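> My questions are about this predicted structure, shown below with the sequence.
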Amino acid sequence: MAVGLLFLVCAGAVLYSAEAQDPYSELPDYYKRGVDLALEQLNSHAGVHHHFRFLRSLDKSDIESGFGVRYLYHHFYLKPTRCAKGTTESNPQTCPFRNDRPLMDCAVCYKAAEDQIEPSPKPYVHCIQKPRLTQDMRTARTDHCKKMTYNSGAPTLLAVSTG
């Protein structure tokens, strides 16, 4: 009986710790930079009143071109939180999610060197409330990132998907 109870407690602890994992902290730094850029742009809009947090990735592409340079595409969701914009605590990732607002659908593509976003070509960020995203917008996002040419003979950013 005691062994069964101990097993249940251990299983519960494992499940609790797995749920407590923060998806943002699991991202490599070079993807975090793109999420941070999207959050920065979102927070600069006057119409946005609450803080957002990274929820999950939908698609990622990563092309290494040598010398520590990567070309990245990241499609992800941001979810609104109960924390007011500009009043985030010491760790904004602890703000509780709210479920009464739609998700923000974001796509970013950029060049990174040594895990830092390069200013050229100019990083592309597009975020819109998920219900308002149209097929034309999706196509425009994809086309914009595909048109980014990095060097002669390089594959396009969306030609390689890492999941």
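All right, it came through fine. Numbers count the residues shown, from 1 in each chain.

> CA atoms for contacts and neighbours, from now on please.
OK.

> Could you tell me how far stretch 93-111 lies from the centre of the chain?
Relative to its chain's centre, stretch 93-111 lies at 8 Å (Cα atoms, centre = their mean, to the nearest Å).

> in that stretch, what's buried?
If you call a residue buried by 16 or more other Cα atoms under 10 Å, then stretch 93-111 has these buried ones: 93, 95, 97, 103-111.

> Distance to A154 and secondary structure added to those, as JSON lines?
Output for those, formatted as JSON lines (distance: Cα to Cα, whole Å; DSSP: H, G, I helix; E, B strand; the rest coil):
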{"residue": "Q93", "distance to A154": "36", "secondary structure": "helix"}
{"residue": "C95", "distance to A154": "41", "secondary structure": "coil"}
{"residue": "F97", "distance to A154": "40", "secondary structure": "strand"}
{"residue": "L103", "distance to A154": "34", "secondary structure": "coil"}
{"residue": "M104", "distance to A154": "31", "secondary structure": "strand"}
{"residue": "D105", "distance to A154": "28", "secondary structure": "strand"}
{"residue": "C106", "distance to A154": "25", "secondary structure": "strand"}
{"residue": "A107", "distance to A154": "21", "secondary structure": "strand"}
{"residue": "V108", "distance to A154": "19", "secondary structure": "strand"}
{"residue": "C109", "distance to A154": "15", "secondary structure": "strand"}
{"residue": "Y110", "distance to A154": "15", "secondary structure": "strand"}
{"residue": "K111", "distance to A154": "13", "secondary structure": "strand"}
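
> let's bring in a second model and compare:
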Amino acid sequence: MKMAAGLLLLVCAGAVLYSAQAQDSYRGLPDDYKKGVDLALEQLNAHPGVLHHFRFLRSLAKSDIESGFGVKYFYHHFYLKPTKCAKGTTASDPQTCPFRNDRPLIDCAICYKTAADQIESTPMPYVHCMQKPRLTEEMRTTRTEHCKKMNYNSGAPTLLAVSTGTK
């Protein structure tokens, strides 16, 4: 009986640590990647069918290329997870809303250019987010190809060629 109680305690402690790690994962992102996540969240929250806040869960892959003069190109593939906080509530920090486990994750891929630490409007940032179960292989291929084409300097490697997977 003591062993079962000890095992249960260990599992609960692990769940608390995992939850705390997930909540801190957004805070642990470099600022340039946070800006991309914020852009994806802004677009997702603008959709009328979205009823709850979403939060960053984790990165699947990310890369950046510095092209000089303070210009960088970013690629970020990540998951967003729904929370229990309704959209439109005045939560002081949506990052504190507890996750809900009864809805699918949102799979996002985004690529964008920054200059002077701000996302540039030209070329237009590419944001593609889809509920994970609805994401098809064709959609994955299309968004990957779009980001691969973000080869702004003649002869420069593409964003995905220098991807630093963080699974």
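Received it, and whenever you're ready, just let me know what you need. Quick caveat, the model's predicted, so the values are computed rather than measured.

> Please state their TM-score.
The TM-score (TM-score structural alignment, normalised by the length of structure 1) is 0.86; 150 aligned residues with a Cα RMSD of 1.8 Å.

> any idea how far the residue nearest the centre of structure 2 is from T122 of structure 2?
Nearest residue to the geometric centre of structure 2 (Cα atoms, centre = their mean): F78, 3.5 Å. Distance, F78 of structure 2 to T122 of structure 2, by Cα to Cα, to the nearest Å: 23 Å.

> Secondary structure element for V35 of structure 1, which one?
Under the criterion of DSSP states H and E, V35 of structure 1 resides in helix 29-43.

> What residues in structure 2 pair up with that helix?
Aligned by TM-score structural alignment, helix 29-43 of structure 1 corresponds to residues 31-45 of structure 2.

> Touching the matching stretch from outside, list them.
Stretch 31-45 of structure 2 is contacted from outside by 26, 50, 53-56, 74, 76, 87, 108, 110-112, 114, 117, 119, 127, 129, using Cα atoms under 8 Å, 6 or more residues apart in numbering.

> Stretch 12-30 of structure 1: which residues count as buried?
Within stretch 12-30 of structure 1, the residues that count as buried by 16+ other Cα under 10 Å are 24, 30.

> and what of stretch 132-146 of structure 1?
Buried residues in stretch 132-146 of structure 1, counted by 16+ other Cα under 10 Å: 141-142, 145-146.

> circling back: any quick PyMOL command for the buried ones out of the contacts of stretch 31-45 of structure 2?
Paste this into PyMOL to select the buried members of those, with burial taken from 16+ other Cα under 10 Å:
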select buried, resi 26+53+54+55+56+74+76+87+108+110+111+112+114+119+127+129
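
> Return the residues in contact with whichever residue in structure 1 pairs up with A109 of structure 2.
For A109 of structure 2, the aligned position in structure 1 is A107, judged by TM-score structural alignment. Taking Cα under 8 Å, 6+ apart as the contact definition, A107 of structure 1 lies against 73-76, 124-127, 141.

> Format those as TSV; extra columns: distance to V35 of structure 1 and secondary structure.
Formatted as TSV, the contacts of A107 of structure 1 follow (distance: Cα to Cα, whole Å; three-state DSSP):
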residue	distance to V35 of structure 1	secondary structure
Y73	11	strand
H74	8	strand
H75	9	strand
F76	8	strand
Y124	12	strand
V125	9	strand
H126	11	strand
C127	11	strand
R141	16	helix
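
> Return the residue of structure 2 aligned against H144 of structure 1.
With TM-score structural alignment as the criterion, H144 of structure 1 matches H146.

> The helix or strand hosting its match vs structure 1, average distance?
Assigned by DSSP H and E, H146 of structure 2 belongs to helix 137-148. For helix 137-148 of structure 2, the mean deviation from structure 1 after alignment is 0.5 Å (mean Cα distance after the TM-score superposition for structure 1).
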